[in-house]
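>>> no sequence for this one, just the structure:
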């Protein structure tokens, strides 16, 4: 699919990342392209304001303006004029919302973390709409690219130069990306408390019913399972909210369906209001898990 996959804003003089989109394309080509983008960001002063580098089925585009540069990874089939229009709009958004003096003073990466949301919105608009509102910009960018085509950068040369700048040859070590979650919200804490309460209620009812079932009525084993499965699901929902896990959407969906079906199965042992309460808590927890964004950790470039 032809689209923008990743975008970031960096400081031109040293390549310090200021903000980036949170994208989790874990295929090897994309991860390799991310590493090469990082190498390229450290030596942007050696290139003109606009440039493009090809990496298999992906392309890296960059647009420098003043102290900052906007960089993006796109599929190779994504039109270059659209990519540079996207970067131009991103640069304008950053310049209007972030103080230029602060850019020069920051020493830690991702100091403008809140700008991630803007990157995602602009990227989504360019990926999933016809961008009719950017028609004028497209014509302007197209004319600028015709008069001054972007520099064609060889990523291998960029990596060699980056190694020379750092005083050593560049060594690439394949590492899996690490992630951290955004801070928990008040509603998120509420969902955790309600989940723990629902889990405890399910466990207590399940244990009591198990004692009776094993002694008197073995046909009630299904009810025991219908209590204990939501108990496990509640605490797994707490875990998914607190910690990053791959395939979160699928896991949350399975857990929500488990809680819902088990509570519906228990109709008779629970009244309709109790069932709706447990399903509502699972729904709230699911929403909090999926709305809590993940931020990709990056190496600290000398920050304390």
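On my side now, so go ahead. Keep in mind that this is a model prediction, so the values were computed, not measured.
>>> when you work out contacts or count neighbours from here on, use the C-alpha atoms and nothing else.
Fine.
>>> where's residue 2, which helix or strand?
For residue 2, there is no enclosing helix or strand under DSSP states H and E.
>>> need the nearest residue in space to it, chain neighbours excluded.
In space, and not counting its chain neighbours, residue 2 is closest to residue 78: 5.0 Å by Cα to Cα, 6 or more residues apart in numbering.
>>> so that neighbour sits against residue 5, correct?
No. Judged on Cα atoms under 8 Å, residue 78 makes no contact with residue 5 at a distance of 10.2 Å.
>>> neighbour count winner among these two?
More crowded of residue 78 and residue 5, by other Cα atoms under 10 Å: residue 5, with 20 against 17.
>>> and the comparison structure, right after this:
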């Protein structure tokens, strides 16, 4: 019997299955374990990044980061390091194939069923590869597990079962694993400096306008907001460039729209060159955010 029997990719916030391997066993014990996996998937947002659920017949392992989690049903003979190495590799393959916007907008189960081909290939690799081929990779994962051990859940425990039925699950406070972004480039630093300068200009003009308005009319209130909203949008752009965020593309588009609309509204208080400068900086920052990706891989798991 292979060590990795079943794998699935789910959305963390609601447990929606996005893709899964289509070949699995039809024994009652295995089907019961799959039902437990579905229950666990609904509560992933309340668990740390890695965890294992033990049952009498099989083990369930899960690894989640951001809005995507990978889960697997493994035999008891499968080492935890191999299971999490497989799940980490699966996570990177899936997030490289589909962006956060597509994942967030998915509305039906198994919306990315075609990813099953990659799951099958990776399952075969881990089930048939020699231990010597993955020795260094497994050693790295083993070190991570020793430093940050996964949460151990018992799906057969009566208290846990009652918690599932009543909608109450113990919440673990262990932080989610951090994303590592590609190094900051010189052009990226320039975009940050220009963005901070634009944010400062918007804040100064907005506060100055508010302080010198003895009686704020509707038009003056609109001008104040047209300064302050782009100020906030510039700060959000800086955050999006420096740190990974789910649905990043959607947020970038929204911030760009806010900045452009705010500057168009301020036509008259700003000349054409000032407006073009602010919009140009916003476009440069948006481009830098979208081109700065996650690092290729956290560890080489032999795939």
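Received, thanks. Predicted model only: the values in this text are computed from it and were never measured.
>>> picking up where we left off before, so who does the residue nearest to residue 2 of the first structure touch?
Counting by Cα atoms under 8 Å, 6 or more residues apart in numbering, residue 78 of the first structure makes contact with 2-4.
>>> could you do residue 84 of the first structure as well?
Contacts of residue 84 of the first structure (Cα under 8 Å, 6+ apart): 61-63, 141.
>>> got a quick ChimeraX command for the buried subset of these?
Per 16 or more other Cα atoms under 10 Å, the buried members of the contacts of residue 84 of the first structure correspond to this ChimeraX selection:
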select :61,62,63,141
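>>> in a markdown table, list the contacts of residue 84 of the first structure along with distance to residue 115 of the first structure.
Below are those laid out as a markdown table (distance: Cα to Cα, whole Å):
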| residue | distance to residue 115 of the first structure |
| --- | --- |
| 61 | 19 |
| 62 | 18 |
| 63 | 17 |
| 141 | 24 |
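>>> can you flag which of the contacts of residue 84 of the first structure belong to strands?
Here DSSP state E is the test, and those give 61-63 as lying in strands.
>>> one step back: ok, and the contacts of residue 78 of the first structure in the second structure?
Among the contacts of residue 78 of the first structure, the contacts conserved in the second structure (both residues aligned by TM-score structural alignment, their matches' Cα atoms under 8 Å) are 3-4.
>>> in the first structure, point out the residues matching the helix or strand residue 277 of the second structure falls within.
Using DSSP H and E, residue 277 of the second structure maps to helix 272-291. No residues of the first structure are matched to helix 272-291 of the second structure when aligned by TM-score structural alignment.
>>> over to the residue nearest to residue 2 of the first structure. Which of the three states is it?
Classification of residue 78 of the first structure using DSSP: H, G, I helix; E, B strand; the rest coil returns coil.
>>> repeat for residue 7 of the second structure
At residue 7 of the second structure the chain is in strand, as set by three-state DSSP.
>>> pretty sure it is touching residue 70, no?
Yes. Between residue 7 of the second structure and residue 70 there is a contact under Cα under 8 Å: 7.3 Å.
>>> which of the two has more residues huddled nearby?
Comparing residue 7 of the second structure with residue 70 by other Cα under 10 Å, the one with more neighbours is residue 70, at 30 against 26.
>>> counterpart of the more buried one in the first structure?
Per TM-score structural alignment, residue 70 of the second structure is aligned with residue 70.
>>> so what's the gap between whichever helix or strand that match is part of and the chain middle?
When elements are assigned from DSSP H and E, residue 70 of the first structure belongs to strand 68-75. Relative to the chain's own centre, strand 68-75 of the first structure is displaced by 16 Å; criterion: Cα atoms, centre = their mean, to the nearest Å.
>>> need the contact partners of it.
Against strand 68-75 of the first structure from outside (Cα under 8 Å, 6+ apart): 1-12, 33-34, 37, 57-64, 83, 87-88, 90-91.
>>> out of these, which are buried?
3-12, 33-34, 37, 58-64, 83, 87-88, 90-91.
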